[in-house]
Each structure stands twice: as C-alpha cells, then as structure tokens.
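Asks: quick one, structure for this:
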Amino acid sequence: MAQSNLYARVLGTGSYLPSERITNQALADHLAQQGVETSDEWIVARTGIHARHFAAPDQTTSDLALIASQRAIEAAGIDPQSINLILIATSTPDFVFPSTACLLQNKLGIRNNGAAFDVQAVCSGFAYGIATADSFIRSGMARTALVVGAETFSRILDFKDRTTCVLFGDGAGAVVLQTSDEAGVLASALHADGSYSDILCTPGNVNGGVVSGSAFLHMDGQAVFKLAVNVLEKVALEALDKAQFQPQDIDWLIPHQANIRIMQSTARKLGLPMERMVVTVGEHGNTSAASIPLALDVAVRDGRIKRGQNVLIEGVGGGFTWGASVIHY
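Replies: Down below sits the predicted model:
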C-alpha cells in the first residue's frame, strides 16, 4: 500500500568524466585526417560545446558509473550496503546482459539487497530513473536508491559524420535518494512516442554473433531540434503543475545538456533567466543519460544549488522519450 507521506529526498550527488579530454580543435584535426572538415568555431556556434571526454579503451560504462556512484555515496554519508535499489540509465551498456546495474552492484560490493536494473530511455533516461526510484520509495518498496546516468557514446559514433560525432561524449553522474518525511522529489512527468524512433537511433542488433544493421548513432538534427524544443516546454509545465508550482518558483533549471540553443529556448519559453540555468555542455558535450546528473553534481559542489532550493530537471531523447521532475533539494 502506498504511503503518501513519504518522499524521496536527494542525499548526495557524484559525477565522473574520463581523463581523456578532447577539445574541438583536437577533434577537428583528427577528423581532417579522414577527410571530414569541421572547426572549433563551427561546433561552438551550433552547439555551445568546447570539449568532450572519451573513455579509455579498457573503461566500461559500469566503470564510469562506479566512480560517480562512490562519490555520491560518500557525499550522502551512507553505507553502500543500505542501498536496496540501483537504477542505471544507459544506452551503452557493458553487455547485452546482464544489466549494467547488476555489474555496478557487484563492483560496489553489494550482495542480494533489493533490485538492480537498467533504464533505457536514451537522453531522458535519468529523468525516467528519478521518477521510477521516487515511485519505489513512495510505495515503500525501497528505502535507499542509487540512480545513475552513465554512457560511453564514443563507442557508437561514426567519425565520418560530422553532424553527430562532434556532439557526444562519455561520462557518468549519480544521486542517492532516501526515504524522508521532508519534501524531496515533488512531481514527475514522463512521455514517449515511438513514431519518432527513426529520427534518432542506433538501428543495429546482434544476430548470429554479428551486428545486423548499423551500430552507429544516426540523427536527423533538424527534426530532433524541432521536436525537442516543443516537448521540453510542455513536459516542464506539466511537472510544475503537478507540483503546484509556477516557473518562477524554480531556483535552478537543469535541462539535458545536448545543445545550448535548445537549452536557451526552453529557458525562454518558461520565462526563466539564463543565469538560473545550469550549463555544463561546453565541457563534456552531450553525454546522453549522464548529462543531467553531471550538471546537478557540478552545481551542488560549486555551491550554486543549496538545501531548500527547487530544481527542475528535464530531458528528451531517442524513442522518442521525454520527461521532467521537480525536486526540492
């Protein structure tokens, strides 16, 4: 039976970017060797991205998730053994199965303590994960949840396609949520429309031991942009309405860090000043499901986000999926 007086409250945040930082100029030089022309100016003007980080050849998605999770657990001041729900939002899992969440559980040394599973909603994955963990906690099915967004998108990029390969990077972000009678995750809204699946996809599958179809990311940039700016405003307003908030009640907007123009458009539509939007896309590019928790952790650790403030997170990704949550930090 649901216990309506329970909230899922954020106890700690953590993030991790791989050590290999690739500037726009370094990427442009590499692409030039393959006959692909681009430049720092071209990338910055269209995306706001200055650099991205790529995982080392021997680093897996669960490796990135582990470091972000350890930092979040340390910030939360909890025993890892108290975690009885692990969710990893990822589109780049270590294996077909088992889930990356199970692999992370093992690396954290947690044994047979609640559920662990992956959430696949691409760039909306962390928003989906927060809403799912919130539901588990409010229902009493979990008490302490670890929600992670982790990606190694560099592994699925076609470096002959400058419209996509300049956009993405690798990284991980994590939050620890715990049952509380104080306000925490106040409201969420989630949506999907599979009729748009072709405008952003990696349309490959394993068949007979080999990849059938394409294992590279494919994107119709203009179609994605148009859809994103439309649904992000609507889902943000829906989540705010559920929380009985107005946009001006929000202290910080943390949109999916994909493209500065989409992010600025969303802030304008909500009537929020740009200085109340957390922007980290310039340093790590689009890290898909990792981007929101990465930005959240940066803003918490540099002191911008303080206890008692209201945060709106929102994401949109392949599927097509989109979602938002209002969080009283």
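
Asks: okay, CA-based contacts and neighbour counts for the rest of this
Replies: Noted.

Asks: which stretches of the stretch 151-300 of the chain form helices?
Replies: With DSSP state H, counting those that start in this stretch, the ranges of helices along the stretch 151-300 of the chain come out as 162-165, 221-242, 260-270, 281-284, 291-301.

Asks: wait, which of these is closest to Arg46?
Replies: helix 260-270 (7.6 Å; Cα to Cα).

Asks: run the chain-centre distance for that closest one.
Replies: With Cα atoms, centre = their mean, to the nearest Å as the basis, helix 260-270 stands 18 Å off its chain's centre.

Asks: who does it touch, helix- and strand-wise?
Replies: helix 40-47, helix 221-242 (3 or more Cα pairs under 8 Å, 6 or more residues apart in numbering; DSSP states H and E).

Asks: most tightly surrounded among those helices?
Replies: Using mean count of other Cα atoms under 10 Å, the stretch among these with the largest mean neighbour count is helix 221-242, at a mean of 18.

Asks: state the distance from Phe245 to Gly221.
Replies: Look at Phe245 and Gly221: by Cα to Cα, to the nearest Å, they are 32 Å apart.

Asks: hang on, the earlier thing: I'd like the helices and strands packed on helix 260-270 as a markdown table, with distance to Ala215 appended.
Replies: Output for the helices and strands packed on helix 260-270, formatted as a markdown table (distance: least, Cα to Cα, whole Å):
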| stretch | distance to Ala215 |
| --- | --- |
| helix 40-47 | 24 |
| helix 221-242 | 18 |
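
Asks: pretty sure Asn112 is in a strand, no?
Replies: No - Asn112: not assigned to a strand; according to DSSP: H, G, I helix; E, B strand; the rest coil it is coil.

Asks: burial count for it?
Replies: Neighbour count of Asn112, defined by other Cα atoms under 10 Å: 11.

Asks: just the one 10 residues further on next, same as before
Replies: Val122: 28 surrounding residues under other Cα under 10 Å.

Asks: same question, Ala189
Replies: 22.

Asks: Proceed likewise with the subsequent sequence, for comparison:
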Amino acid sequence: MSITVITGTGCYIPPVIKKNSDFVPGKFYTENQLPINVPMPDVIEKFRLITGIKERRYAADNVSASHMAAQAAKLAIEDAGIDAEQIDQIIVAHNYGDVLHGAIQTDTVPSLASRVKHQLGIRNPNCVPYDILFGCPGWLQGLIQAYSFIKSGMAGTCLVIGAETLSRVVDVHDRDSMIFSDGAGACIIEQKETAQLSGGVLGTCTRSDCMEELNYIHFGSSYAPEKNGDTCFIKMKGRKVYEYALKHVPAAMKACVDKSGVSVKDIKKIFIHQANEKMDEAIVKAFYALYDIEDVPALIMPMCIQWLGNSSVATIPTLYDLVRKGNIDDQQLNPGDIILFASVGAGMNINAVCYKHI
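Replies: From the prediction side, this is the model:
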C-alpha cells in the first residue's frame, strides 16, 4: 500500500518585529483619498480587535522571498531526513516574487523555485523547479499539485514552499497595510510504501470565482493623494473578501471532508489561512454549522496571526510547522490525528485538504 505523506516541515520567521504602535506616526486615507480623521491609536485598536494582530514580522533589508524560501526548505529537508538530490519537484508559491528593499518592482525571472534549487545546491537535472501564483491559497494548491503528481507516478518526493515579502508591496497610507507581513514555510511530501501505516492526504477540494470577485484583492494606486498613481500596491476590498470567504469557504471545507470519507467529529485540528482572526473564527463556526454542530470544539483552530500577521502563502505551512514541533502553547499533533487545511485569497480562490497525521 502506498500513502502520500508530509515527512518534514520547516519555516523561516523574519527577525524584524513591527508592532501596532509603530504605525501611530503614520497617516491613513480612504480608498477615495480622503484623510481618516480619527486618532491613529483608535484606528489601530479597532484594527486589533477585528484582526487579532498585535505585531507582525518583516524581512531584514538584505533578505528576499527566495532566501527565506531556501532557509525554510533546508529545515524541511533536514526534518524529513532525505538527500536533497532525490527531490523530484520544487514548487514555490508566492505572489510578488523577489522584491528588493526600497523598491516596488517584482522579480520573477528566473523563477523563485529555480533560485531555491540553486541555493540548495541541487544538481540533479531531473529535479524540476517551478512557481505557482494562486493568491494566499498558493502553498496549499502547491501541496495539492504535488499530491497529484505523486499519485500519478510522475514524482515520488516534492518540496512545497510558500514565501512572501508583503511588507515591500504595501501602501503605508492604507489601513490594510497593517495586516500584511513576511515569512516562509515549507514541507517535504513523499510517497511511502507501507503495510502498517495508513494516513497522509485523504482528499482535496479547490474552487475559483473570477467574475465580479476577480478584483477583491488586486494591485492598485496609493490612497495618498500626493503619491504617484503609476506605482501600485496590494489592495483589498475587505468587506467583499469577508463576505465571499464566509459564504464559500465553509462549503469547500465540508466538500473536502465528505469526499475524504471521515467524520467531522474526528477532526482534531483545522489549519486555516491566517488572514483575520474574527473571519477565521466565523468560517470555522459556519463550517460546523453545516453539520448542525453549534459549539466549535475547543483548541480546534491553532493561530499565529496575533504575532506573525498575514504572510499570505506562508501562513499555513508556518503554523503547521510550529504546531507539529510543539512550538504553539496548548497545541500538539498526535499520530492518527485528522487535520483539515483550508485557505482563501486572491483570484478569488479557495482550497482545502484533509490529511491524516502519521
């Protein structure tokens, strides 16, 4: 019997801490370029109550997304106990490539995956590196893609990474700039032949809505009236994103669980994209409501957004690595635990993976 399992994980948490109070000297504007005439401490406190974010991490000036990706990858490879030369595919999820500190231009040629392969010193020409752009669900979609290649027999070992430096593409005059952060997370996923173990990936689900939802998250001009409109930054229609996520993510999570043939009552942990604390809590509550379960199980949803912010594709693999290695208080994984991964983001895209921990 063959199973497809995650055998190693790693993450890179940047050293630069940006606290909420660091935004007090700034000036925020509305999307109509009108000043927000509310004291900054009040704006920031309201932000904390909604998102749960108290601080976030930014990459050091001399560190790029591909550098963070390679560091997370090294830890995952070491954790899996494999030779990097045996990796068949390197899949790097990101949205903006490498962005130099002080610049806004993205750099994606060569691909970040190729840069990671170079930094890892992998010479095997049969190791294929490529990038995936899928919004915040990119790492999870990379995991789904790796699983598909392994199931088809076209790969045996894949390295899947999510890395981003969102701090370099934010508009400092937009309140939403306080949400975003930097980081990287990685995993090794392999095919294992075993007569004793059962587990690994049990089922997947992906959905995309690209009509009126297309520009809920997009690149746009600064909200500051004095800024050059030709320079673009990450922009988000927060209310639209919230409504979309609450409407569709719980259903996708349920579809994944039902497809996997497990009971919702057997789920031990839900690793959801760390986008917004209140939104994530509402999504999980709505998910259980689809099974007519009113009370969400205690400690079902680990979180790290409070101190790491929203690092897009890096949130889930980073959180999973932290819990897997016992680095989140009151959160742990045990062999046989059923896990549900879920994410939502630009596209608009949604995905979910049901997984049995070994």
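
Asks: which residues does Ile305 of the second structure contact?
Replies: Going by Cα atoms under 8 Å, 6 or more residues apart in numbering, Ile305 of the second structure touches Gly52, Ile53, Arg56, Gln274, Ala275, Asn276, Glu277.

Asks: return the distance of the counterpart of Gly138 of the second structure in the first structure relative to Gly14 of the first structure.
Replies: Mapped onto the first structure by TM-score structural alignment, Gly138 of the second structure lines up with Gly125. Distance, Gly125 of the first structure to Gly14 of the first structure, by Cα to Cα: 17 Å.

Asks: repeat that for Ser288 of the first structure.
Replies: In terms of Cα to Cα, Ser288 of the first structure sits 16 Å off from Gly14 of the first structure.

Asks: those two: who's more crowded?
Replies: A count of neighbours by other Cα under 10 Å puts Ser288 above the other of Ser288 of the first structure and Gly14, at 34 against 29.

Asks: what lines up against that one once you look at the second structure?
Replies: Using TM-score structural alignment as the criterion, the counterpart of Ser288 of the first structure in the second structure is Ser312.

Asks: list the buried residues for stretch 17-36 of the second structure?
Replies: Of the residues in stretch 17-36 of the second structure, Lys18, Asn20, Phe23, Lys27, Phe28, Tyr29, Glu31 count as buried by neighbour count, 16 or more other Cα atoms under 10 Å.

Asks: how about Glu233 of the first structure, what's its partner in the second structure?
Replies: In the second structure, the residue matched to Glu233 of the first structure (TM-score structural alignment) is Pro250.

Asks: isn't its match right next to Ile283, touching?
Replies: Yes - when contacts are counted by Cα atoms under 8 Å, Pro250 of the second structure is listed as touching Ile283 (5.9 Å).

Asks: neighbours around Gly271 of the first structure, how many?
Replies: Count around Gly271 of the first structure with other Cα under 10 Å applied: 11.

Asks: hmm, I was thinking of Ala289 of the first structure
Replies: By the measure other Cα under 10 Å, the count of residues near Ala289 of the first structure is 36.

Asks: just the closest of the contacts of Ile305 of the second structure to Ser148 of the second structure, please.
Replies: Gln274 (25.1 Å).

Asks: check contacts around that closest one.
Replies: Gln274 of the second structure touches Asp280, Met303, Cys304, Ile305, Gly309, Asn310, Ser311, Ser312, Thr315, Ile316, counting by Cα under 8 Å, 6+ apart.

Asks: the aligned residue in the first structure for it and Ser291 of the first structure: what is the separation?
Replies: Residue pairing (TM-score structural alignment): Gln274 of the second structure is matched to Gln257 of the first structure. Distance from Gln257 of the first structure to Ser291 of the first structure, counting by Cα to Cα: 5 Å.

Asks: next one: Val176 of the first structure
Replies: As for Val176 of the first structure, its distance to Ser291 of the first structure is 16 Å (criterion: Cα to Cα).

Asks: where along the stretch 101-250 of the first structure do the strands fall?
Replies: Here the stretch 101-250 of the first structure has its strands, by DSSP state E, counting those that start in this stretch, at 115-119, 144-152, 170-180, 185-192, 200-201, 204-207, 210-213, 218-219.

Asks: can you put these in TSV and add distance to Tyr329 of the first structure?
Replies: Listed next are these as TSV, based on distance: least, Cα to Cα, whole Å:
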stretch	distance to Tyr329 of the first structure
strand 115-119	23
strand 144-152	16
strand 170-180	11
strand 185-192	8
strand 200-201	32
strand 204-207	40
strand 210-213	43
strand 218-219	35
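
Asks: between these, which one is closest to Val36 of the first structure.
Replies: Closest to Val36 of the first structure of the strands of the stretch 101-250 of the first structure is strand 218-219 (Cα to Cα; 16.8 Å).

Asks: what stretch of the second structure does the closest one fall on?
Replies: Going by TM-score structural alignment: strand 218-219 of the first structure matches residues 235-236.

Asks: contacts for the matching stretch, please.
Replies: By Cα under 8 Å, 6+ apart, the list of residues contacting stretch 235-236 of the second structure reads Val170, Asp176, Tyr216, Ile217, His218, Phe219, Gly220.
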